[in-house]
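1. Fold the following.
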Amino acid sequence: MRTPFIVGNWKMNLTLSEVEDFLSTVKGRLPDPHDVECAIAASSIYMDALTKFCKKEKNLKTAAQNCFYKDSGAYTGEVSPMALADMGVKYVMLGHSERRKYFDESNKMINKKVKAVIKNNMTPIICCDETMAKRKTADEMNWVVNPVIEALKGISPEDAKHVVIGYEPSWAIGTGRTASAAEIQEACFLIRETLIDLYGQDIANEIRIVYGGSVNSRNVAEIMKQDDVDGVLPGKSSLKAEEFIKIVNYQNN
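-> As a prediction, the model looks like this:
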């Protein structure tokens, strides 16, 4: 049984005082981690505040939004996966469509980062994109499946069991347009079938697949009903503590 997983992606938002207010508001109001696992993906400058909070608030995990594929060296401005792990970070988001678009991150680079994160005993959240243009031409398989295959190259079956795959159609991110429940299930099913081809049924059934794209408290319950959807990646809606609380407690709404 895969535990539902909800990760709020703050992107490049909030100040330290706003982060502190957010954490103060959600304290004691998150679901039991056995029912729903919750995490916040924040800028690296907030990792210290988040990890300290999460040591006390056991039902919230810390996720970095990115990292480099080397542990150390002359890479000014990059974030070390070794340093993140040392701080107590549990998850690292990799290959988000915004990283691919604005920073030209390739599947090859993302694969290196996946290996670095796993080596440092953290869990990668591997995002794969899809464009509206490709869906209209019925060629979405190249966009959804290929990034998954490329990101997992050289990843052992034992390590693969612990990764998280994020399906995020770029046309739905921050636009207010959400893919229909049927479209989300179709893509997540396709990803699951790809994982079966790569690792077999048993391991594929352990890997969590989450959806991101204009998720909010009004649509989360319907999205979570889909068979191959194990969680969501709310973006803008996760910036407001009260909205995030509603999203993670979707089972009680």
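2. Please count neighbours and contacts with C-alpha atoms only from this point.
-> Will do.
3. so how far is Pro124 from Gln65?
-> According to Cα to Cα, to the nearest Å, Gln65 and Pro124 sit 10 Å apart.
4. shared neighbours of those two, which are they?
-> Counting by Cα atoms under 8 Å, 6 or more residues apart in numbering, the contacts common to Gln65 and Pro124 are Val92, Met93, Leu94.
5. Okay, and which of those residues map to strands?
-> Val92, Met93, Leu94 (DSSP state E).
6. Going by neighbour count, which of the shared contacts of Gln65 and Pro124 comes out on top?
-> Sorting the shared contacts of Gln65 and Pro124 by how many neighbours each has (other Cα atoms under 10 Å) puts Leu94 first, at 28 neighbours.
7. Now do it against Glu242, distance only.
-> 27 Å.
8. Equivalent analysis for Tyr91, please.
-> Tyr91 is 23 Å from Glu242, by Cα to Cα.
9. can you check Asp230 too?
-> Here the distance between Asp230 and Glu242 works out to 22 Å (Cα to Cα).
10. Neighbour count for these two, which is higher?
-> Asp230 (24 against 15).
11. where's that one relative to Lys90, distance?
-> Asp230 is 18 Å from Lys90, by Cα to Cα.
12. where along this structure do the helices fall?
-> 16-26, 47-56, 81-87, 97-103, 107-119, 132-136, 140-151, 157-160, 181-199, 201-204, 220-224, 241-248 (DSSP state H).
13. Could you also give me the structure for this next sequence, so I can compare it with the first?
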Amino acid sequence: MRTPLIVGNWKMNKTASEGRAFVRDFQQLVEPSTDVEVVLAPPFTALESVRSSLGATSRIMLGAQNLHWEQQGAFTGEISGSMLLDLGCRYVIVGHSERRTLFWERNEDVQKKVRAALACGLRPILCVGESLTERETGQTERIIDEQLSAGLDQLTDANLKTVTIAYEPVWAIGTGRAATTVQAGDVHRSIRAFVANRWKDAAAATMRILYGGSVTAQNAASFLESPDIDGALVGGACLNPDSFAKIIAAANRNPHS
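-> As a prediction, the model looks like this:
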């Protein structure tokens, strides 16, 4: 059974006090459940306030949006995995397309971040995806295979048990133009086949693969009904407690096996 995973990536939105208010409202809308894992990924400055607002017994987990590959040192402005772990983070997003395109993160940088996350006990969510030009020229599978090959390089079957892949077509992020369920399902199957080919069928069968890219309360159910899609990495729609709660409700109706 692959438990659906819904991740809310706040990006550079919400102050610490706004984060507290969000959690207060959100917890009134979401029923505790063992059928869906929910992760909130606020900006670094709101991690502590969100953690304290959730409380020690909350099923909602904390995630970070990025990390540095070193554990400490002279890296002004950076955050290490051990710092995130100490704040209560369980997950960390790695290789988001905005990190790749706006901050010039290379595949080799992403690989180091995946390994750094695993080394300190965090669960990396590795993002992969193609641009519109790459899709229109038939390069989707090649681009994603390259990103997977680098990001997962030298990982063991045991490592893969705590890695999640998020397929986020770059052309669908923040544009309101989501991929179709068929398009997303095709890529998800390709990702699972890649993992099965490089590791074991069992590793591929248990790995969760999320869809990200203009997921909304209106279209989430159509994605989550697909047996190939194990959850969602949500951007703009997660900033509103009501819309994010509706996405989680859709996941609750569609457990995977």
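14. Can you give me the TM-score here?
-> Taking TM-score structural alignment, normalised by the length of structure 1 as the basis, the two superposed chains have a TM-score of 0.96; 253 aligned residues with a Cα RMSD of 1.4 Å.
15. that older thread, so for Gln65 and Pro124 of structure 1, which residue has more residues nearby?
-> Each of Gln65 of structure 1 and Pro124 has its neighbours counted (other Cα under 10 Å); Pro124 has more, 27 against 23.
16. returning to that earlier point: with distance to Lys70 of structure 1 as extra columns, can I get the helices of structure 1 in a markdown table?
-> Shown next, in a markdown table, are those (distance: least, Cα to Cα, whole Å):
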| stretch | distance to Lys70 of structure 1 |
| --- | --- |
| helix 16-26 | 28 |
| helix 47-56 | 19 |
| helix 81-87 | 7 |
| helix 97-103 | 17 |
| helix 107-119 | 7 |
| helix 132-136 | 33 |
| helix 140-151 | 16 |
| helix 157-160 | 19 |
| helix 181-199 | 26 |
| helix 201-204 | 28 |
| helix 220-224 | 36 |
| helix 241-248 | 33 |
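17. Quick one, which of those helices gets closest to Arg2 of structure 1.
-> helix 201-204 (10.9 Å; Cα to Cα).
18. what comes up buried for that closest one?
-> Ile203, Ala204 (16 or more other Cα atoms under 10 Å).
19. Just give me the mean distance for it relative to structure 2.
-> Compared with structure 2 after fitting, helix 201-204 of structure 1 has a mean deviation of 0.8 Å; criterion: mean Cα distance after the TM-score superposition for structure 1.
20. what does that helix contact?
-> Contacts of helix 201-204 of structure 1 (Cα under 8 Å, 6+ apart): Pro157, Ala160, Lys161, Arg192, Glu193, Leu195, Ile196.
21. For Phe22 of structure 1, state which of those is nearest.
-> Comparing the contacts of helix 201-204 of structure 1 against Phe22 of structure 1 with Cα to Cα places Lys161 closest, at 31.8 Å.
22. ok, the closest one touching Tyr199?
-> No. Counting by Cα atoms under 8 Å, Lys161 of structure 1 sits too far from Tyr199 to count as a contact (9.0 Å).
23. thinking again about what came up before, which single one of the shared contacts of Gln65 and Pro124 of structure 1 is nearest to Ala181 of structure 1?
-> Met93 (23.4 Å).
24. Spit out the contact partners of that closest one.
-> Going by Cα under 8 Å, 6+ apart, the list of residues near Met93 of structure 1 reads Ala41, Ala63, Ala64, Gln65, Asn66, Pro124, Ile125, Ile126, Cys127.
25. Return the closest of those residues with respect to Lys153 of structure 1.
-> Ile126 (12.5 Å).
26. now that closest one: how far from Val163 of structure 1?
-> Per Cα to Cα, Ile126 of structure 1 is found 7 Å from Val163 of structure 1.
27. And for Leu14 of structure 1?
-> For Leu14 of structure 1, the distance to Val163 of structure 1 - Cα to Cα - is 28 Å.
28. do the same with Arg29 of structure 1
-> 27 Å.
29. what does Thr137 of structure 1 give?
-> From Thr137 of structure 1 to Val163 of structure 1 the distance is 30 Å (Cα to Cα).
30. Which one's more surrounded, the two?
-> Val163 (22 against 8).
31. Just give the nearest non-adjacent residue to whatever residue of structure 2 lines up with the more buried one, would you?
-> Using TM-score structural alignment, the equivalent of Val163 of structure 1 in structure 2 is Val163. Take Val163 of structure 2 and drop its neighbours on the chain: the residue closest to it by Cα to Cα, 6 or more residues apart in numbering is Pro124, 5.3 Å away.
32. Map that neighbour onto structure 1.
-> Under TM-score structural alignment, Pro124 of structure 2 pairs with Pro124 in structure 1.
33. Just list the residues touching Val114 of structure 1, thanks.
-> Contacts of Val114 of structure 1 by Cα under 8 Å, 6+ apart are Tyr69, Leu94, Pro124, Ile126, Ala151, Leu152.
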